[in-house]
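> Predicted model and sequence follow; I will ask about them next.
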Amino acid sequence: MGRLSFPTLLAGFVAVLVGYASSAAIIWQAAAAAGATVSQIAGWMTALGIAMGISTLALSLWYRAPVLTAWSTPGAALLATSLQGSTLNEAIGVFMFSSALIVVCGVTGIFARLMNTIPHSLAAAMLAGILLRFGLDAFASLPANGVLCGAMLAAWLFAKALTPRYAIVATLIAGLLVCFATGQFHPADTAISPSLPAFTLPHFTLQSLLGIGLPFFLVTMASQNAPGVATLNAAGYQVPVSPLMTVTGLIALVLAPFGVFSVCIAAITAAICQSPDAHPDKNQRFIASAAAGVFYLLAGIFGGAIAMMMTALPQAAIQMLAGLALLGTISGSLYQALTHETQRDAATVTFLITASGMTLGGLSSAFWGLVGGGVCYAVLINLRKYYSR
């Protein structure tokens, strides 16, 4: 294994921090909608941390690529609004049904064949559209949090000019110092202690499987796995897609009775580990995702308490840290999307639809961005070929 440096370790930590801080509340709402108690929700967080840790470590070390896994945040949002009136047992049945469908996609290779048909420029444009919101949020929080965000931005700027590898390190330190100095660091009162996940017997009903399970599967694949694979491809890592789907689906299927509602290929947080800031050598960035796997396991050991501890930082600090950490990936994705002149229009359509945040038929803008860009790509390329004869 390559050498572990502090920026590489920090990239793994920031990836987990951003993942937990940005979506832990949504998972809480989804679990509560299914009727889970506080102790059961804490157990879910434990099981999720263990699932993400095992899958991230195994895939990163096996493929020697920065493969980061995550739960489906769009899927959790769907569950939070769809599980009202369902029992906890039915919710577990939905989790198992969706995970089984993902395993089928992996074993049959359907998802891999679909991803191979997507032009690289469109995948990069979709990634840029997904990440754009994080860049915008970073600077949108600046007016109301001038001291905190200004200090973090200044630290990043000077460090980027002098020691680029430690730019995010300086950003994090500056943010922590300002938070402590201004009293904006608010740790939760919850004791940090292990929360053992409890087994819940699944219950399958046709109504819950078709009404919740099928849309949950589609949202997870279109809004989480597709961008996750696109992120890997856009960063230059050609990892076999079918094994990724099979392994993550199987882990989620086995651990679903303990509250693991999904295990997916991460996109946004993975981009932090795939960035040059994580390691200048592209072939050594898997160490950052492996480090993230260890942090996932640590977060899992302490269950819900560690998730609440991570929210001690103000939202503005998390947004600024995430936005600056992803800045290089955003610019690199835009460059790759717009490099080929013949594909530029289709890539721009993909970028704009994805960045719009629109939803249609329960599917996210990332899915429709690929559809819209793909249609433009097919029409423009084929018509140009036809009339150039």
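In hand now; what should we look at?

> Every contact and neighbour count from this point should use C-alpha atoms.
Fine.

> biggest helix in the protein, by residue count?
helix 6-33 (DSSP state H).

> That helix: what's the following helix or strand?
Using DSSP states H and E, the helix or strand that follows helix 6-33 towards the C-terminus is helix 38-63.

> what about versus this one:
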Amino acid sequence: MSDIIATMRSWWQDISGTAIGAGFLAVLISYSGPLLIYLQAADAMAVPPAVFTSWVFAISMGAGLSCIFLSLWLRAPVALAWSIPGTVLLISIGTQLTLGEIVGAYLLVALALILLGLSGLFERLVQFLPPSVTDGMMAGILFGFGLNAARSLAADPVIFTVLVVAFVLLTVLLPRYAIICLVGIAIALTATVFDAPIGDVGLAFASPMLVQPVFSMAAVLGLAVPLFITTLSGQFLPGMAVLRTYGFEAKSRGVLVSAGIASAGAAFYGGVTVASAAITSAFFASEACNPDRSRRYIAGVAAGVFFCLGGIFAGTLVDLLVLIPTAMISILAGLALLGAIQKSLSDMMSADNVQVGLLTFLVTTSGVTLGGIGSAFWGVVVGLAAWYLTQVATRFKPS
């Protein structure tokens, strides 16, 4: 008993205003940007607000509980959120699958994360996948989404112009808070220009809805496989690298297993895979969070608490977001992903085999569906085939 009291006293002494502020800001940014992408996927699938509320509850609680547990256990500022590539994939492939099939794909990804974590083969598996292929697929998924967002210019050129001009100015004047301010502008426009009843939004608790999983080959190959690859290479790998760069010995085994368990729980309520948040991890692990490195884990705990609060009041979040016009949501989500699109394209063009990356990118971006399976899977197939053919041909090339 005395040990528990001593531990809790230690946690209390480690609390700092900067760490709590960092955790709150990270959650606010997640709800301002990535959640809008999730909402666009729900709109594309014609999902009712009640179902989307369950999704928000699931991803918020999954990310929140994971952040709290891992940060306290590892004494490291572990930041987890939901898979951004997974939400983007939903926009293209979600309309071709039932909700049960999507949940089935999420469960398989969660199981794969748990097994991979227990096996200790995380680094070896990532090395097996050529960076040019994973970078090309990531760039294709995000770039295709960006193109759809740009088409909103035709739907509402005035709103498009206002938001883009505001975004450009804010990224120069207030780069850290640009997306948050942009969402504030969007809500103001929604209330004034579109006369939406923003003032009628009140506190509303989440109403979680269980979904029966269905397993199909189309969902496995079209959603589960690309989601697993992009989540590993695009989120867990850089997330773990960031923590190690700042001197935190966070074992990938514990992080993957915990994220997998959280993902499995979230999946039954429609929540997408829980994944490492690399950019947030960098913010939490830096001196800007707390000069004392041993106390920075509090930022991860704080983010987890705020995520859980967001999950509890998911009804309020959804009631507010659904009032924003669809075209505006598309623009906001595209602008929120602009940095990720830039990074993915840069990584692809600087990979060891640019040609393979471009082939993967083109097939993924095409949006082609073959045999009921989406383009992200076929992008990986073409990319891997091109990469291994290149390796074989290089061996027989005359010196």
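The structure has been received and is ready for your questions. It should be emphasised that the depicted structure is a prediction, and the values quoted were computed from it without experimental measurement.

> so where do the helices sit in the stretch 201-350 of structure 1?
With DSSP state H, counting those that start in this stretch as the criterion, the stretch 201-350 of structure 1 has helices at 206-208, 214-220, 226-234, 241-255, 268-273, 286-301, 303-310, 315-325, 327-338, 344-356.

> any idea how far the longest helix of structure 1 is from the chain center?
How far helix 6-33 of structure 1 lies from its chain's middle: 9 Å, per C-alpha atoms, centre = their mean, to the nearest Å.

> List the buried residues of that helix.
Buried residues in helix 6-33 of structure 1, counting neighbours by 16 or more other C-alpha atoms under 10 Å, are found at 7-33.

> same check, this time on stretch 72-92 of structure 2
Using 16+ other C-alpha under 10 Å as the burial criterion, the residues of stretch 72-92 of structure 2 that qualify are 72, 74-92.

> Tell me how far V371 of structure 1 lies from T350 of structure 1.
Noted for V371 of structure 1: a distance of 8 Å to T350 of structure 1, by C-alpha to C-alpha, to the nearest Å.

> Those two: which is more packed in?
Taking other C-alpha atoms under 10 Å, V371 of structure 1 and T350 do not tie; T350 has more neighbours (34 against 17).

> thinking H186 of structure 1 is in contact with M308, fair?
No. Between H186 of structure 1 and M308 no contact is recorded; they are 10.1 Å apart, counting by C-alpha atoms under 8 Å.

> which of the two has more neighbours?
M308 (18 against 14).

> Excluding chain neighbours, what is closest to that one?
Leaving out its chain neighbours, the residue that sits closest to M308 of structure 1 by C-alpha to C-alpha, 6 or more residues apart in numbering is A188, at 6.1 Å.

> check contacts around the one you found.
A188 of structure 1 makes contact with M308, M309, T311, A312, according to C-alpha atoms under 8 Å, 6 or more residues apart in numbering.

> which residues touch the first one?
Spelled out, that is M308 of structure 1. Residues near M308 of structure 1 by C-alpha under 8 Å, 6+ apart: P187, A188, T190.

> The second one: what secondary structure?
Taken by DSSP: H, G, I helix; E, B strand; the rest coil, the conformation at A188 of structure 1 corresponds to coil.

> so how far is L176 of structure 1 from it?
16 Å.

> Any figure for the gap between L70 of structure 2 and A191 of structure 2?
L70 of structure 2 is 40 Å from A191 of structure 2, where distance means C-alpha to C-alpha.

> Pick out whichever of these two has more residues nearby.
The residue with more neighbours, out of L70 of structure 2 and A191, is L70; 24 against 16, by other C-alpha under 10 Å.

> what about the residue nearest to that one when sequence neighbours are not counted, helix or strand, and which?
Leaving out its chain neighbours, the residue that sits closest to L70 of structure 2 by C-alpha to C-alpha, 6+ apart is V78, at 6.3 Å. Using DSSP H and E, V78 of structure 2 is not contained in any helix or strand.
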